[in-house]
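Engineer: can't give you the sequence, but here's the structure:
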């Protein structure tokens, strides 16, 4: 409401000061109790930095909610907003953990408040659980305010017990008789005690009604004639406008928020911009939000107006439809589809979806599935390509069974459809392209369907395809996905995978060079591996193939480690961080983490392995199980590095089932190595040798060396148990032992921490409990010099406090 219609209520403001004292404040009361007005007034007077987001029905979709949130955050912190947008709404624990870490990194230096108004529109278990998880982590200086008409479905007892939440309800917000008296005095109007009682009895302390009573009294309306709130809205406000203004108001009530330009396009009313400006200046129920530069109508008034619009001759569906077109024309697909769906303009939605340039991000697919379930089937008959795009979305999101069933039913019905020859060719090509995904991990079948696409379209790309999807299926190692039988690795590395790039309009460019690089690396041909990997990296980047670029960089990083080029390895992966975070598919962030986790496991830097990997948070929300569960390869390596041998052995034994889903030979090989190391360290030599033989028998068929070498000295002792009687090529085993020794010597140098003699001397005195001044006196140096030495020690040891420095130095035999 406008300032002249607001009254300051000390007890309400006192309650609202709790916003800055708790991570979460929940304000609940029915519509019209002044929840939003009170919070806006408080935030305005407090000077707290904040973002205010008014939610609507579309916010029930987490993708829509996330787009609104990240857009607003970008205005405050561009890097944070864009990074979160790239991540997408967290649909699994891995993504949730990453977002929480990101929020901690960007935690504001001063109190900052995020307000989610009308949360009842957005509330769902997925969103609420995510918000609560953030609250539990207590991001410094961050405060969330949830304003809702109803109590949350989530049980907040745990939050209350930990003093993480403050609740404000209808009882606090309700206006007392004294508040009503002050309100009218503030508006320069005196009313009697009887009139105050009448208002209280009618409204129950409903704040929004006070403004309406004020307007009614201003126009000479007798209070005793008002017995119902809608009647009050009509007589005190609505009836005071002429017919044209009523039409404007009713038309605007269809829109959640609007600019003057959008309102003009959506309603078709000439000069509506001037009407909006006039109404905003004289009506407390119409506000202009300076942050988003849009108008909104107070929910109380909007609800009333919408009912009036329904009973009028206003074409509500046409306003929805034109609002959808307005957003589509500005590439705002989420808002556009929301309005088009409400306007039941399903054909325009499906036409947009059929456009080759439109790629639906993973975070937006849940809402698309909602539309799919509610669009009448006969509309899909006229838009087969859109229907096939929906099928493809189901498959790549993980519901392969449903996608296959829908596709089979579609093919059965195809002969009964009257499509033109050209349309039939496109449809058949699209079906083959979908079958490429259904044939995941079966390289020969995938190539067959790719060839069929190219034949049907004379070498052109299918309209259903997009170069933007992650060709690696979330794996940082492309050939890992297709290597299913021992003895076939070289053949796989020579497969013409880039046929798919032609069929899809560019997805997978660089894949042939990449597979060649990966094969050379795994077999120890480092020189050719580097040549092919660099070629793949350049090819991939030239066509914006981030997934291929990540795989190529991962391959190069592994090469650089064994070539004693550690800084280049880390720099290679670090440079890709920005490209990955801004990529349209958030699954690549998991891929990038897997790269980091693998490299740091190889170099022995356990603490640098991403937390979700170290903790084994393997919840998979990914493209065909995160590239055939490569995540378990990295988790297995982190388990070995943790040296909890019993846990490592127990868990790695279960991983065999995951690798068996797609028969990933490199997955089996890595896992057998991990099991061998764990068993050996538990003193079970026979078992250790048995597991290692399984790995060697797989590797020997294709002369694979690198996975063994990357386990360094910890594997040499087990390798020495192997003899010629075990049916192995001992020359092959000798090569592995030699490479393990080389790798261990190089990596050991990475981990050497060199402190100067003076730094060691200072640290020893610190470990004895001496203060800086005492150390300075003993060593005859200044206290400032001691402080500098300690800072250098912390930096070299990568610690933040004295106890950590002493513990780490002791483990490294420095002191």
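Structural biologist: Nice, I can see it. Note that the coordinates shown come from a computational prediction; the quantities given were computed from them, not determined experimentally. Numbers count the residues shown, from 1 in each chain.
Engineer: going forward, measure contacts and count neighbours with C-alpha atoms only.
Structural biologist: OK.
Engineer: Show me the helices in the stretch 301-450 of the chain, by range?
Structural biologist: 316-328, 333-342, 346-354, 365-374, 377-381, 384-397, 400-413, 421-438, 443-456 (DSSP state H, counting those that start in this stretch).
Engineer: Give me the buried stretch members for the second one, please.
Structural biologist: Read it as helix 333-342. 333, 334, 335, 336, 337, 338, 339, 340, 341, 342 (16 or more other C-alpha atoms under 10 Å).
Engineer: structure B:
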């Protein structure tokens, strides 16, 4: 064998077949590059994309955490649109249909004018069916100019075969990366080594074309002048890569092996010496297992090398110190859950609770973190918890949300015991802690206004500043679009409930900096509305809206707008209904508060079920799919109000009757009288449709018995299309005479309004058609052109395109370009 005098150990070689396969990536929305560790997947994808002129968004997966995955995914878009990136992150991982649609809308709004490639590297590490589902949804939506590449050792996409059949997926497998003998000879030639034919064949037999093994054998050859048969890849890494480094470099590598990717600043933090940059230069110059990405300004370790170093770190006394430094890095960066993970790994519970307190109560309502909070609380030593009073309050709040009463009581006992024994607390700070504790206890009194207010008033006397452990950006209504729905709990006392909440909430506002402002007026306005006093309802509604907007309380704004929508239905003003829904969507989009999408969907489901427009009801509501972790328990009775009406208009009478007991049970927990009233009304309707008159009358009497002491008429008015004969039957029997007369009077006006709206806006012969200009824009949008491209093609501004698309979406009843493509082409 003849040997060149100079070696190029970092030369990159790609076989002809690999190049040919990669050339087809842009023909598909999704490409999966699948091969075991060490086959050069990441390097090949990176090098290919560098020469395409495409805009590349690169995400590396480090584990199975949904939070970490979504944080990384969201930040990818920061360089293109920081507002979009923040909106995506604020949305949280889209784990249900509505949040997936919102994520899609945000990404589509980016208007990618050049080919954009989203690479998710080491995708197998996430190993989560929810992420798989989101990726499949994104791909099938065919976002214009967006291509997704997943690199993975293995893939378990549920719809893999279907994606292939539909032409969405291009699959590059291990065989593409295997170097045949002639390829091995070509690779070694680039590196400065000339092989004879039999040597290349022997290397192929030994490695089966695995380039990492070929690389390590080459390093071994350069060092010793011969190829040695070493079957264990880590032995090769040890001998050819790790051993030649000086001891300081080896120690440096161990300090960074927790990260597959890191910045120079991160390296300096971990190494705690200023020569980190010099060491990194030496490392990257000597081997291809650590590379520097100039675009992201990060150093990236190959998985084989990272795993080797992690094995080396096991059992070493320095491991705990390295984990602690990693935790401190994430703490400094504000990534509190990552810092808690590493503090837990090195059992530094003091710093773990410090990180928890810095994070306050942000994110505790995420059901995916339930087990983490329980684990941290149970394993943290008592003497550590005794020094972290705010942490115990956060734990206790999380246990309320996770419905863990035993752990809640334990956290409360520990909190009170600790502050009593803590001699370091001055009287002012002890009072502050007790004030925070009273605020915490108020949540245990939900939805009893007076019980909650007792704690709020005590807290207001003790706190001289707003609370510092509650997430004041959270939705005050827990996602429900009705305050009356939340706090109407005793029949005959609705007026008193309204009076109580008006008296009580100022104390709460004092200690929460106005959180939920306007809620009391929403409830007052809703009472007037349900009594049929629409003038007072509208007056007070505007008062609520002004209060909520002044204090940036988006959840209360949505509640007020929802009531305004119901008033508009009463007037038969469908144009205003559409405008108000648009205001709702804009109010959450402009503020980056897309977590309210579920709330808006509930409003939409409610309205379109009244108008019997089944196709406009959000699919997740129509199917009764309420499994999303975003839905908090107080919202569920309101969802059942909508879902019950959907079952009614679907003709699912038996299912509705079968579900009624469950609906009433859920509405009785706090209790929630509106949920009970509507369910009994639906039982009346459903039994009536299957000619069970006695059962229908019995259910109607139950509903009237709850509602009539408070003159809550509108639930009956809105469902008179099903229950009118039974109301008349009761009237003829001399029961609830005055109330039934009032309900039927209100229904005359309401019925005319609804029939008029349906005739003018939803009848087939009257369905609005697209104008010529709208047809042009819809065609171009369906073909995948961005707003900018459409504007250039038609010589109109981007704003005009956006306005026209809004009109097109409303006329066709769609809310994304993907649905537009389907609906518009069907219309043609």
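Structural biologist: Looks like it came in fine. All figures in this text were calculated on a predicted structure; none of them were measured in a lab.
Engineer: Got a TM-score for the two of them?
Structural biologist: TM-score for the superposed pair, counting by TM-score structural alignment, normalised by the length of structure 1: 0.81. Supporting figures: 769 aligned residues with a C-alpha RMSD of 4.3 Å.
Engineer: Which one, of the helices of the stretch 301-450 of structure 1, ends up nearest to residue 170 of structure 1?
Structural biologist: helix 333-342 (32.0 Å; C-alpha to C-alpha).
Engineer: sorry, back to before: can you tell me which of the helices of the stretch 301-450 of structure 1 comes nearest to residue 60 of structure 1?
Structural biologist: Closest approach to residue 60 of structure 1 among those (C-alpha to C-alpha): helix 365-374, 8.9 Å.
Engineer: name the helices or strands packed onto that closest one?
Structural biologist: For helix 365-374 of structure 1, the packing partners by 3 or more C-alpha pairs under 8 Å, 6 or more residues apart in numbering; DSSP states H and E come out as helix 62-76, helix 384-397.
Engineer: picking up where we left off before, which among the helices of the stretch 301-450 of structure 1 is found nearest to residue 247 of structure 1?
Structural biologist: Of all those, helix 316-328 comes closest under C-alpha to C-alpha, at 11.7 Å.
Engineer: distance from the closest one to structure 2 after superposition?
Structural biologist: Taking mean C-alpha distance after the TM-score superposition for structure 1, the mean distance separating helix 316-328 of structure 1 from the aligned residues in structure 2 is 3.9 Å.
Engineer: Show residues contacting that helix.
Structural biologist: Applying C-alpha atoms under 8 Å, 6 or more residues apart in numbering, the external contacts of helix 316-328 of structure 1 come out as 251, 254-255, 262, 265-267, 309-310, 333, 335-345.
Engineer: between it and helix 333-342, how many degrees?
Structural biologist: 160 degrees (axes from the mean of the first three to the mean of the last three C-alpha atoms, to 10 degrees).
Engineer: Report the angle between helix 316-328 of structure 1 and helix 346-354.
Structural biologist: For helix 316-328 of structure 1 against helix 346-354, the angle by the same axes, to 10 degrees is 20 degrees.
Engineer: centre of the chain versus helix 316-328 of structure 1, how much separation?
Structural biologist: Distance of helix 316-328 of structure 1 from the chain centroid (C-alpha atoms, centre = their mean, to the nearest Å) equals 29 Å.
Engineer: Stretch 273-288 of structure 1 now?
Structural biologist: Here stretch 273-288 of structure 1 is found 37 Å from its chain centre; the criterion is C-alpha atoms, centre = their mean.
Engineer: do stretch 362-375 of structure 2 as well
Structural biologist: For stretch 362-375 of structure 2, the separation from the chain centroid amounts to 15 Å (computed by C-alpha atoms, centre = their mean).
Engineer: show me the contacts for residue 233 of structure 1.
Structural biologist: Residue 233 of structure 1 touches 212, 301, 304, counting by C-alpha under 8 Å, 6+ apart.
Engineer: As JSON lines, those residues with distance to residue 237 of structure 1 would be great.
Structural biologist: Output for those, formatted as JSON lines (distance: C-alpha to C-alpha, whole Å):
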{"residue": "212", "distance to residue 237 of structure 1": "7"}
{"residue": "301", "distance to residue 237 of structure 1": "9"}
{"residue": "304", "distance to residue 237 of structure 1": "11"}
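Engineer: What remains of those residues once you look at structure 2?
Structural biologist: Among the contacts of residue 233 of structure 1, the contacts conserved in structure 2 (both residues aligned by TM-score structural alignment, their matches' C-alpha atoms under 8 Å) are 212, 301, 304.
Engineer: Narrow the residues you listed to those in strands?
Structural biologist: Secondary-structure check on those using DSSP state E: no residue lies within strands.
Engineer: which among those gets closest to residue 84 of structure 1?
Structural biologist: Among these, and counting by C-alpha to C-alpha, the member closest to residue 84 of structure 1 is residue 301, at 34.6 Å.
Engineer: what residue of structure 2 matches up with the closest one?
Structural biologist: Under the alignment (TM-score structural alignment), residue 301 of structure 1 pairs with residue 305 of structure 2.
Engineer: do residue 34 of structure 1 as well
Structural biologist: Alignment note: residue 34 of structure 1 maps to residue 40 in structure 2; criterion TM-score structural alignment.
Engineer: how close does residue 269 of structure 2 sit to residue 325 of structure 2?
Structural biologist: Distance of residue 269 of structure 2 to residue 325 of structure 2, computed by C-alpha to C-alpha, to the nearest Å: 8 Å.
Engineer: between the two, which one's more packed in?
Structural biologist: Ranked by neighbour count (other C-alpha atoms under 10 Å), residue 269 of structure 2 and residue 325 place residue 325 first, with 21 against 18.
Engineer: so how far is residue 419 of structure 2 from that one?
Structural biologist: Relative to residue 419 of structure 2, residue 325 of structure 2 is positioned 31 Å away (C-alpha to C-alpha).
Engineer: now do residue 233 of structure 2
Structural biologist: Residue 233 of structure 2 is 56 Å from residue 419 of structure 2, by C-alpha to C-alpha.
Engineer: Strands of structure 2, start to end?
Structural biologist: Using DSSP E, strands in structure 2 cover 30-34, 55-60, 116-121, 146-152, 169-172, 261-262, 290-293, 298-301.
Engineer: rewinding a little: now distance to residue 691 of structure 1 too, for the helices of the stretch 301-450 of structure 1, in a markdown table please.
Structural biologist: Converted to a markdown table, the helices of the stretch 301-450 of structure 1 look like this (distance: least, C-alpha to C-alpha, whole Å):
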| stretch | distance to residue 691 of structure 1 |
| --- | --- |
| helix 316-328 | 58 |
| helix 333-342 | 52 |
| helix 346-354 | 51 |
| helix 365-374 | 42 |
| helix 377-381 | 54 |
| helix 384-397 | 35 |
| helix 400-413 | 34 |
| helix 421-438 | 33 |
| helix 443-456 | 29 |
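Engineer: Quick one: closest of the ones you listed to residue 13 of structure 1.
Structural biologist: Minimum separation from residue 13 of structure 1 across the helices of the stretch 301-450 of structure 1 (C-alpha to C-alpha) falls at helix 333-342, 35.3 Å.
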